[in-house]
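Visitor: my questions are about this predicted structure, shown below with the sequence.
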Amino acid sequence: MLEDKKITVYSDEKRRFDPPQSFVDKAYVKSHDERMKIWKESVENPDEFWLKAAKELCYWKKEPTKGFEWEDIENIRFSWFKDGVTNMAYNCLDKQVEAGRGDQIALIWQGEPLEESKTYTYSELLSEVNKAANVLKNLGVKKGDNITMYLPMIPELAIIMLACVRIGAVHSIVFGGFSAESVKDRILDCEGKVLVTADGYYRAGKTIPQKKGADIALVDTPMVEKVLVVKRVGIDVPWTEGRDVWYHEEYAKVDDKCEPEWIDAEDPLFILYTSGSTGKPKGVLHTTGGYMVYTTHTFKHIFDYHPGDVYWCTADIGWITGHSYIVYGPLSAGATTLMFEGTPASEVENMERFWLEVQRWKVNQFYTAPTAIRAIMRFGDEPVLKYDMSSLNLLGTVGEPINPEAWMWYHEIVGKEKCPIVDTYWQTETGGVILTPLPGANATIPGSTTFPYFGIDPIIVAEDGVPVGANEGGYLCMKKPWPGLMRTVYGDHKRWVDT
């Protein structure tokens, strides 16, 4: 390989931070040796490892007996748990109620306005999802239909996405801040027959109209039969009779009983479009069984979640982080998950809103982006120190590398040097985290994701595909698929193969 094409190793970080013994004592994985023993088993015997996890963590109407199978290796078609039958919403809701968690808080929603919040127990959330599912069915939605969702961070976003998967519909969620053109591109690509949107939303104290943008997106989209509108801010909106319906009006017409559609493990769960840095946006398609098992497993072990904890991921559900680690992973694991409409600057000075909410809701695990940490750092330590954040026992980062300076501030000022930091690496395509510390098992290193997760078998190669040596830079590749890996680019499998 040519000298000028070498990839440089940029970090030579020597600092190591062991987890507190009190954390290790309760952790699911308690040492590096234990972690690596489990990892070795998971890559040498992946079928045995993941079939065991699938049966222990998830409910199956028909338990799978098959693990990984190549369907067509040349065209990169594979399956996990192919003969299993399940339903993601059932795992997130019914399973929890049946396990005695019906009265436990499932979802905390905190609005941007300081005084606005709601909580839903597992029983209440199940009731809400069933009603939303019946609303969709009354609009003609059936198993296999694609539904586009263009909503702000309000409870109905989580409720209606769960309603989609309850009846076997496939949701395509578009980040609420995207342009009308971006929404239109995604509707056209996935041929969504229903669009779910809102009248508007709050951002930085302002009321932002959303239905207006949705209507612009709907020009020349004949496949859209109905537009379901959630009333969030109470503003006047453009209206097309016969197409547009209010969610609250349809909600009032239905009951809260809706049996789940039982779904084959390899049936589609959702489509989520990447930003399209290499051309037009790619519709990443995730399937039901593998994604369900992988997000449940990673959530439980990476965040070391225990009953009674309150977990908060600050991402937007419009991104994969919100899909996997606000909604599906936490709820399938029986957690209490917090969903926040605002930003660190919402209705406060000095970007201290996160810390106010940690204090208010007594958050135990906190997961955010390095960009947010760096922005908040600029206001100094005092806006953090004024709040009681003694409930925190774990911190996480996601979305981009974190520089060691930001990592140390997060560790010392936010975590009070007692919270392990899980610096996680993953992508829309991977479904869940693939490189990360395990908080009770590993010394953490500023700026490092440390080791592969269970079932992940990485290799670093040069541009010519030859593995590189120790401490040499290269391209991160994986030797074999894992359950959470995407299956295809929606409607364009050749693009998946070429990529």
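Guide: Everything's here; your move. Since we're looking at a predicted model, the values are computed, not measured.

Visitor: rest of the way, CA atoms for contacts and neighbours
Guide: Will do.

Visitor: list the buried residues for stretch 461-480?
Guide: Residues 461, 462, 467, 473, 474 are the ones in stretch 461-480 that count as buried (16 or more other Cα atoms under 10 Å).

Visitor: now those residues in a markdown table, with distance to residue 252 and secondary structure?
Guide: Output for the buried residues of stretch 461-480, formatted as a markdown table (distance: Cα to Cα, whole Å; DSSP: H, G, I helix; E, B strand; the rest coil):
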| residue | distance to residue 252 | secondary structure |
| --- | --- | --- |
| 461 | 58 | strand |
| 462 | 60 | coil |
| 467 | 61 | strand |
| 473 | 59 | coil |
| 474 | 57 | coil |
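
Visitor: which residues does stretch 255-262 contact?
Guide: Contact partners of stretch 255-262, identified using Cα atoms under 8 Å, 6 or more residues apart in numbering, comprise 61, 85-87, 89-90, 127-131, 133-134, 143, 166-168.

Visitor: go with 6 Å
Guide: 86, 87, 127, 130, 131, 166, 167, 168 (Cα atoms under 6 Å, 6 or more residues apart in numbering).

Visitor: of these, buried ones?
Guide: For the contacts of stretch 255-262, buried by 16+ other Cα under 10 Å: 86, 87, 127, 130, 131, 166, 167, 168.

Visitor: out of those, which one sits closest to residue 322?
Guide: residue 166 (18.4 Å; Cα to Cα).

Visitor: how much space is there between that closest one and residue 263?
Guide: Note on residue 166: its distance to residue 263, by Cα to Cα, to the nearest Å, is 9 Å.

Visitor: cool, and residue 242?
Guide: On the measure of Cα to Cα, residue 242 and residue 263 end up 32 Å apart.

Visitor: ok, the two, which is more surrounded?
Guide: Between residue 242 and residue 263, counting by other Cα atoms under 10 Å, residue 263 is the more crowded of the two (25 against 9).

Visitor: next one for the comparison:
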Amino acid sequence: MQKATGQTAIGQTATGQTATGQAGAGASAYDATYAAWRRDPEGFWASAAAAIDWAEAPRRIFDPGAGPYGRWFPDARLNTCHNAVDRHVAAGRGGQAAILWDSPMTGRVETLTYAALQGRVARLAGALRERGVGAGDRVVLYMPMVPEAAIGMLACARIGAVHSVVFGGFAAAELAARIADARPKVILAASCGLEPGRVVAYKPLLDAAIALSPHKPDRVLVLQRAQAEAALLAGRDEDWLAAEAAAAPADCVPVAATDPLYILYTSGTTGKPKGVVRDNGGHAVALRHSMAMLYGVGPGEVMFTASDVGWVVGHSYIVYAPLLTGATTVLFEGKPVGTPDAGTFWRVCAQHGVKAMFTAPTAMRAIKRDDPEGRLLAAHDLSRLEALFLAGERCDPPTAEWCAGLLGKPVIDHWWQTETGWPISGNFRGLGLFPARFGSGGKASPGYEVAALDEAGQPLPRGQGGTLAIRLPLPPGCLPTLWQADDRFRESYLAAFPGWYNTSDAGVVDEDGYISVMSRTDDIINVAGHRLSTGSMEEVLAGHPDIAECAVIGIRDSLKGQVPLGLVVLKSGVARAEAEICRELVALVRERIGPVAAFRDARVVSRLPKTRSGKILRATLRRIADGEAYTVPPTIDDATILGEMEERLRAG
């Protein structure tokens, strides 16, 4: 495969200075790189494309007339699996670890080298091909955090098939909706997943989902796990490992850069899931580029992303970005606490020589709650860990400060979405870190122009809050559209502010370009005509020494329209009276934000309801507090907590 030709080498600015050096009088490497992108966007991305192997290198970088807002690398061809696996073996690095599977749930740690990964992926791709799967066909994966999840994704990419990963354990009705929309020829599944203290049988859920769906797959390949083997349906179901072992290996099939690599479903406001499409070319270029620029991780180095392949973080920074780079990725089957304790992340980092770790703020709050003094860290050597990255939700400053104080390493909060696929903003280890500001998601990544817009879609002056939006076109790696729904894409993301992509996040871009995301736009509350951010109040509550984590929601009030209600989880060992703590919290908000916030009520709860990716279910909490009917969200981690929430929220 060939390299794309570009105007400047990867990791260099237009002036030729290295990415970690200075460029221009007094200008930082970040400023120079961002300016170089602004000056020549196509040249910038042509340069980044030089790090990818192409079957047909791009001659045209961007076509503004294609798709809802344009398409990247419209005349190029490549294979993503070749770029993630085969080229590293061909370069003589087949013996390097590609995937380190660390499973406290099973007590196993296994290494899969690039050569071993290539062999397994090629055989599974062959098995799919023998079952009629070809370029453009869809394959749904319903998997726990085992190596086969990544192998299945890469096998699809190898033959040009489109994969759609559904979080293992998703409810049957939600899985059925995704099967109906994607119309897969084959489903790849495991017999079960493992949670602390329980085994989750996947196969009965999958069988129920297929029964509900109007579309039926031709075949289901099942990875049988020792913890719960599944009964196979004759004529449809097959043993995954047997099918893989019997297949002839398949070669990589080049596809158009604009062809879809995967569909990842995210919740839609209509109740119908939205299928976010990721293309092959822009995805490979953006993720490969982001690894050095943002995370400072290169070939042979180890990245630990504590997420799940069911979410975009798992797609981007467990599987594709590290492997496109030739790095080693840790695939972790466990929890931040309870498998076995709040020191498990530190054990993983020390044992595997992790250079960069990436997780959600909620995971760090759980660790802080169980081990507030960080005593469990002392047993582990983290000398090779260089930075901790946080994303998935806004990280409150007290949590970021606790992490930084505990680790003595840079703690980088960065902001992105399922739709963008890689960070909109952050701090840039490959460009020389600028000073962090806890509470902010950093500055815009080169490729993104971000502004806070007013209700008329006009950019607000720096420092004023509004709806955060990205000027079109979106950079490579972002969704080009929704699966078979261009009009819905335009309606959902482009219609509100012509010329801009609407993130539906509320926040501010300050005078220095730091971006702070305070809440979703529907989490801005209106108290007696004052628009107030629940994120600002959460920041104050999280600063109280007894609080492990918190959420603030707006509830209906006959006088003021809405008033804020604080829900707080106490740190382990705190035994003070709830009324006393709540009085202190009310006083803190009054002191820090002012009486305009009308914050008069806080309640202690044992835990907060969250999605499996760690996001607090604020909209559900708001409906419960307002006495409205609600449905149990399909993404909820543990639905049993909702009973306690009803009792606590409706008691007042």
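Guide: That came through, no problem. If you're wondering where the values come from, they're calculated on a predicted model, not measured in any experiment.

Visitor: tell me how the two chains score on TM-score.
Guide: Once superposed, chain against chain, the TM-score is 0.90 (TM-score structural alignment, normalised by the length of the first structure); 465 aligned residues with a Cα RMSD of 1.6 Å.

Visitor: before we move on, the earlier item: the contacts of stretch 255-262 of the first structure in helices, which ones?
Guide: Using DSSP state H, the subset of those located in helices is 127, 130, 131, 166.

Visitor: nearest residue to the counterpart of the first one in the second structure other than its sequence neighbours?
Guide: Residue correspondence to the second structure (TM-score structural alignment): residue 127 of the first structure is matched to residue 119. Ranked by Cα to Cα, 6 or more residues apart in numbering and with sequence neighbours excluded, the top spatial neighbour of residue 119 of the second structure is residue 249, at 7.5 Å.

Visitor: same check on residue 429 of the first structure?
Guide: residue 486 (5.3 Å).

Visitor: look up how far residue 179 of the second structure lies from the match of residue 127 of the first structure.
Guide: From residue 119 of the second structure to residue 179 of the second structure the distance is 29 Å (Cα to Cα).

Visitor: and residue 492 of the second structure, by the same measure?
Guide: 22 Å.

Visitor: can you pick out the residue with more neighbours from these two?
Guide: Shown here are residue 492 of the second structure and residue 179; by other Cα under 10 Å, residue 179 has more neighbours (26 against 18).

Visitor: what do we get in the first structure for that one?
Guide: Match for residue 179 of the second structure (TM-score structural alignment): residue 187.

Visitor: same deal with residue 82 of the second structure?
Guide: Under TM-score structural alignment, residue 82 of the second structure pairs with residue 90 in the first structure.

Visitor: please apply the same query to residue 401 of the second structure.
Guide: By TM-score structural alignment, residue 401 of the second structure lines up with residue 408.

Visitor: which non-adjacent residue is nearest that match?
Guide: residue 446 (6.8 Å).

Visitor: my guess is the one you found contacts residue 404, does it?
Guide: Yes. Applying Cα atoms under 6 Å, one finds residue 446 of the first structure in contact with residue 404, separated by 4.8 Å.

Visitor: from the ones in helices among the contacts of stretch 255-262 of the first structure, which is closest to residue 37 of the first structure?
Guide: residue 166 (37.1 Å).

Visitor: what residues are up against that closest one?
Guide: Contacts of residue 166 of the first structure by Cα under 6 Å, 6+ apart are 89, 260.

Visitor: same deal with the one 5 residues further on?
Guide: Counting by Cα under 6 Å, 6+ apart, residue 171 of the first structure makes contact with 146, 147, 148, 270.

Visitor: now with 8 Å, please.
Guide: 146, 147, 148, 149, 161, 164, 165, 269, 270, 271.

Visitor: to which residue of the second structure is it aligned?
Guide: Checking TM-score structural alignment: residue 171 of the first structure goes with residue 163.

Visitor: helix, strand or coil for its match?
Guide: strand (DSSP: H, G, I helix; E, B strand; the rest coil).

Visitor: same question, residue 312 of the first structure
Guide: Residue 312 of the first structure ends up strand, using three-state DSSP.

Visitor: what about the equivalent of it over in the second structure, how many neighbours?
Guide: Aligned counterpart of residue 312 of the first structure in the second structure: residue 304 (TM-score structural alignment). Residues near residue 304 of the second structure, counting by other Cα under 10 Å, number 26.

Visitor: hang on, residue 304 of the second structure packs against residue 357?
Guide: Yes. In this structure, residue 304 of the second structure is within contact of residue 357 by Cα atoms under 8 Å, at 4.8 Å.

Visitor: now for those two: what residues contact both?
Guide: residue 349.

Visitor: which position in the second structure pairs with residue 79 of the first structure?
Guide: Match for residue 79 of the first structure (TM-score structural alignment): residue 71.

Visitor: that match against residue 259, yeah?
Guide: No. Residue 71 of the second structure is beyond contact range of residue 259, at 10.6 Å (criterion: Cα under 8 Å).

Visitor: with neighbour numbers in mind, choose between those two.
Guide: Comparing residue 71 of the second structure with residue 259 by neighbour count (other Cα under 10 Å), the higher total belongs to residue 71, at 26 against 20.

Visitor: nearest spatial neighbour of the more buried one, skipping sequence neighbours?
Guide: residue 63 (5.3 Å).

Visitor: will you turn the buried ones among the contacts of stretch 255-262 of the first structure into a markdown table that also has distance to residue 383 of the first structure?
Guide: Shown next, in a markdown table, are these (distance: Cα to Cα, whole Å):
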| residue | distance to residue 383 of the first structure |
| --- | --- |
| 86 | 46 |
| 87 | 44 |
| 127 | 39 |
| 130 | 42 |
| 131 | 42 |
| 166 | 42 |
| 167 | 45 |
| 168 | 45 |
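
Visitor: from those residues, which two are the most distant?
Guide: Between any two of those (Cα to Cα), the greatest distance is 20.4 Å, for 86 and 131.

Visitor: run a quick neighbour tally on residue 31 of the second structure.
Guide: Neighbour tally, residue 31 of the second structure, other Cα under 10 Å: 17.

Visitor: whichever residue in the first structure pairs up with it: what secondary structure?
Guide: With TM-score structural alignment as the criterion, the equivalent of residue 31 of the second structure in the first structure is residue 36. What three-state DSSP gives for residue 36 of the first structure is helix.

Visitor: dump the residue contacts of residue 36 of the first structure.
Guide: Contacts of residue 36 of the first structure (Cα under 8 Å, 6+ apart): none.

Visitor: go on, residue 110 of the first structure?
Guide: Contacts of residue 110 of the first structure by Cα under 8 Å, 6+ apart are 116, 117, 118, 338, 339, 340, 341.

Visitor: in stretch 557-566 of the second structure, what counts as buried?
Guide: Those buried within stretch 557-566 of the second structure under the rule 16+ other Cα under 10 Å are 562, 563, 564, 565, 566.

Visitor: understood, closing this out.
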